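A.B. asks: Here's my sequence, what's the structure:
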Amino acid sequence: MYLPVISELEPIARAAGAAILSIYRQPFEVEFKQDESPLTSADKGAHEVIVRALASLTPDIPVLSEESDAGVMQARLGWSRYWLVDPLDGTKEFVSRNGEFTVNIALMEEGKPVWGLVYAPVLDKLWYGGAGLGAWRIDEGGTVAIQTRPHEEGQVWKVVGSRNHLSQATLDYLARFGDMEKGELELISMGSSLKFCIIAEGGAELYPRLAPTCEWDTAAAQAVLEGAGGSVAHLDGSPLRYNKPDILNPWFVAKA
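C.D. replies: Here you go, the predicted structure:
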């Protein structure tokens, strides 16, 4: 089975990041899709960079991106192996200019991510890995292996949550782990797939997502987290599956 080599994929992610930052550093216009989610020329530019580069690197592996057209969205239902890409995960963070957005690239096999890369252009940090392969972070200090740190009894739960989508259902779910007002839970608000990466490198232990996401939002970061020893599953514990007829994910929990 083909597995990516980071020396081949890192330049693609960084090129997409450069395309995003070229827009981020100047005034830009915001469009809105049918679901009212924002869209910018940075999303489109990063999409073009990644799709073109992946087609050159692995011409036999098709690419599904959040910005793919309807024809690709239909064709992907017949794919068992493909790249799943979110060229700019966290467009709301991009629009608000808080830096908490990422480039997500995942290799999918038979309905699950086997390898993933998450790159944060503003932070200039990159995470990559896959289940059974390990996980790593690349930053100004070099490349280091990362690993989750499961919760220890008696310690405060460190929970990551969405900056824009912290639903009442999520708060109700968290109540079973402790009382936030009593300091039994520490909530770290963060945008995009960075939430998975924080868990993967041991900075938090839990990320319940009881609000909408799409498959391209989670695949790459799930691979990184699983490579670091964590897990992502439905609320009933069953695995998160991909390439479903409905591209929306069900509610899930990511854990160290």
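
A.B. asks: only C-alpha atoms for contact and neighbour calcs from this point on.
C.D. replies: Will do.

A.B. asks: Give me the nearest residue to residue 149, chain neighbours excluded.
C.D. replies: residue 202 (4.8 Å; Cα to Cα, 6 or more residues apart in numbering).

A.B. asks: swap in residue 186?
C.D. replies: residue 158 is the one closest to residue 186 (Cα to Cα, 6+ apart), at 4.9 Å.

A.B. asks: so residue 248 makes contact with residue 213?
C.D. replies: Yes. With contact defined as Cα atoms under 8 Å, residue 248 reaches residue 213; the gap is 5.9 Å.

A.B. asks: and the residue sitting nearest the centre point of the chain, what does it touch?
C.D. replies: Residue closest to the mean C-alpha point of the chain, counted by Cα atoms, centre = their mean, is residue 193 at 3.5 Å. By Cα atoms under 8 Å, 6 or more residues apart in numbering, the residues touching residue 193 are 89-90, 101-102, 118, 217-218, 221.

A.B. asks: Mind doing that once more with 10 Å?
C.D. replies: 89-90, 100-104, 118-120, 162, 217-222 (Cα atoms under 10 Å, 6 or more residues apart in numbering).

A.B. asks: Take these and keep only those in strands.
C.D. replies: 89, 102-104, 118-120, 162 (DSSP state E).

A.B. asks: compare with the first, here's sequence two:
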Amino acid sequence: MLEILEKVAIEAGQAILDIYRSGPSVSLKSDRSPVTDADEQAERMILEQLELHFPTIPVVAEEATAAGVVSDISSNRFFLVDPLDGTREFISNNRDFTVNIALIDRGNPVLGVVYAPALGVCYSAAQGKAEKFRVDDSATIKDRVLIGCRIHGSQIKALASRSHRCDATIDYIRENSISDVDSVGSSLKFCLLAEGVADIYPRLSRTMEWDTAAGDAILRAAGGETLTLDGRPLLYGKVNQTHDSDFANPAFVSRGRTRSVSEQTPFSLEVL
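C.D. replies: This is a model prediction of the structure:
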């Protein structure tokens, strides 16, 4: 399955890259968030391929959901798709936008692919193994390597959203005395934690499940974790929520290893 999903993500990413280079057509959805012809074309491509290869697995995709088309996920096994994560980065000609495809099983992200076409890099994970590889201009995969989270020392490096940083996130970083902070768009923040170049990603503003699932799968396979503010693993397939819409995430903090996996400490909002 993973090999197929990598291929699907790369093909969609190449189509996105063509539009990125020529200039996208931008409109606004009902929630006033931007959508481009690249989002729509990539989602069509992904959905066609998922239906072809995995016809029995339902798919929850961002643009289809925005249009009111939501699959029945009562089987507890389904795909989450964000065809273009980081649309604002894409429109602004920043390069850290991604294609996200994840498989959810009983609330847990068990497989993920995150492809950053403008950077020529892809991350993927399944069965507890996370990898990074390059994708060249001919869409050929090169230099595949295993990745894993690092064990942080006294100096903690944080990642924060470039386009969606809120006051609560700024307060969290200040209260935890974190001075080294990089701004990164899209689900690449999870991937950078997974490959051991940063330690923590606090996200206290709103996200949707398709924004986070693929990157979260990669992070977890690499030895990290994503926890809500009450210390529980972030779950997927959240529907019929009384406080928010279907598939909306609560605030969370993602992090790499604090020590070894077996010594991972309980989560605290105040202390990493």
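
A.B. asks: one step back: the residue nearest to residue 149 of the first structure: neighbour count?
C.D. replies: 18 (other Cα atoms under 10 Å).

A.B. asks: ok, of the contacts of residue 193 of the first structure, which come out buried?
C.D. replies: 89-90, 100-104, 118-120, 162, 217-222 (16 or more other Cα atoms under 10 Å).

A.B. asks: where exactly do the strands run in the stretch 51-200 of the second structure?
C.D. replies: Taking DSSP state E, counting those that start in this stretch to define them, one finds strands in the stretch 51-200 of the second structure at 59-61, 77-85, 98-105, 108-116, 121-126, 129-135, 141-146, 157-161, 180-184, 200-203.

A.B. asks: Now that we have these, can you turn them into a markdown table and tack on distance to residue 51 of the second structure?
C.D. replies: Shown next, in a markdown table, are the strands of the stretch 51-200 of the second structure (distance: least, Cα to Cα, whole Å):
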| stretch | distance to residue 51 of the second structure |
| --- | --- |
| strand 59-61 | 9 |
| strand 77-85 | 11 |
| strand 98-105 | 14 |
| strand 108-116 | 17 |
| strand 121-126 | 20 |
| strand 129-135 | 25 |
| strand 141-146 | 24 |
| strand 157-161 | 32 |
| strand 180-184 | 32 |
| strand 200-203 | 32 |
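
A.B. asks: circling back to that earlier point, trace the residue nearest to residue 149 of the first structure over to the second structure, please.
C.D. replies: Applying TM-score structural alignment, one finds that residue 202 of the first structure aligns to residue 196 in the second structure.

A.B. asks: correct me, but its match touches residue 158?
C.D. replies: No. With contact defined as Cα atoms under 10 Å, residue 196 of the second structure does not count as touching residue 158 (11.6 Å).

A.B. asks: Would you map the helices across the first structure?
C.D. replies: Assigned by DSSP state H, the first structure shows helices spanning 6-24, 41-57, 70-75, 91-96, 168-174, 194-200, 215-227.

A.B. asks: Where does the last one end up in the second structure?
C.D. replies: Alignment of helix 215-227 of the first structure against the second structure: residues 209-221, by TM-score structural alignment.

A.B. asks: mean shift of that stretch relative to the first structure?
C.D. replies: Stretch 209-221 of the second structure differs from its equivalent in the first structure by a mean of 0.3 Å after superposition (mean Cα distance after the TM-score superposition for the first structure).

A.B. asks: Find out how far that stretch is from the centre of the chain, if you would.
C.D. replies: Relative to the chain's own centre, stretch 209-221 of the second structure is displaced by 5 Å; criterion: Cα atoms, centre = their mean, to the nearest Å.

A.B. asks: Tell me the spacing between the residue nearest to residue 186 of the first structure and residue 125 of the first structure.
C.D. replies: 21 Å (Cα to Cα, to the nearest Å).

A.B. asks: now for the residue nearest to the centre of the first structure: what does it line up with in the second structure?
C.D. replies: Using TM-score structural alignment, residue 193 of the first structure pairs with residue 187 in the second structure.

A.B. asks: Contacts only, for the closest residue to residue 239 of the second structure other than its chain neighbours.
C.D. replies: Using Cα to Cα, 6+ apart and skipping residues adjacent in sequence, the residue nearest residue 239 of the second structure is residue 246, 4.4 Å away. Contacts for residue 246 of the second structure (Cα under 10 Å, 6+ apart) come out as 65, 70, 208-209, 237-240.

A.B. asks: likewise residue 19 of the second structure?
C.D. replies: 13, 25, 36-39, 41, 90.

A.B. asks: got a winner among those for most neighbours?
C.D. replies: Within the contacts of residue 19 of the second structure, most neighbours by other Cα under 10 Å means residue 13, with 27 neighbours.

A.B. asks: I figured that one hits residue 101, correct?
C.D. replies: No. In this structure, residue 13 of the second structure is not within contact of residue 101 by Cα under 10 Å, at 11.6 Å.

A.B. asks: so what sits against both of those two?
C.D. replies: 83, 114-115.

A.B. asks: what's the closest of those residues to residue 58 of the second structure?
C.D. replies: Closest approach to residue 58 of the second structure among those (Cα to Cα): residue 83, at 15.9 Å.

A.B. asks: quick one: what's aligned to that closest one in the first structure?
C.D. replies: That one, residue 83 of the second structure, aligns with residue 87 by TM-score structural alignment.

A.B. asks: mind checking how far its match is from residue 11 of the first structure?
C.D. replies: 14 Å.

A.B. asks: and if you look at residue 200 of the first structure?
C.D. replies: 22 Å.

A.B. asks: Residue 40 of the first structure too?
C.D. replies: Taking Cα to Cα, one finds residue 40 of the first structure at 22 Å from residue 11 of the first structure.

A.B. asks: what do you get for residue 167 of the first structure?
C.D. replies: Relative to residue 11 of the first structure, and taking Cα to Cα, residue 167 of the first structure is found at 36 Å.
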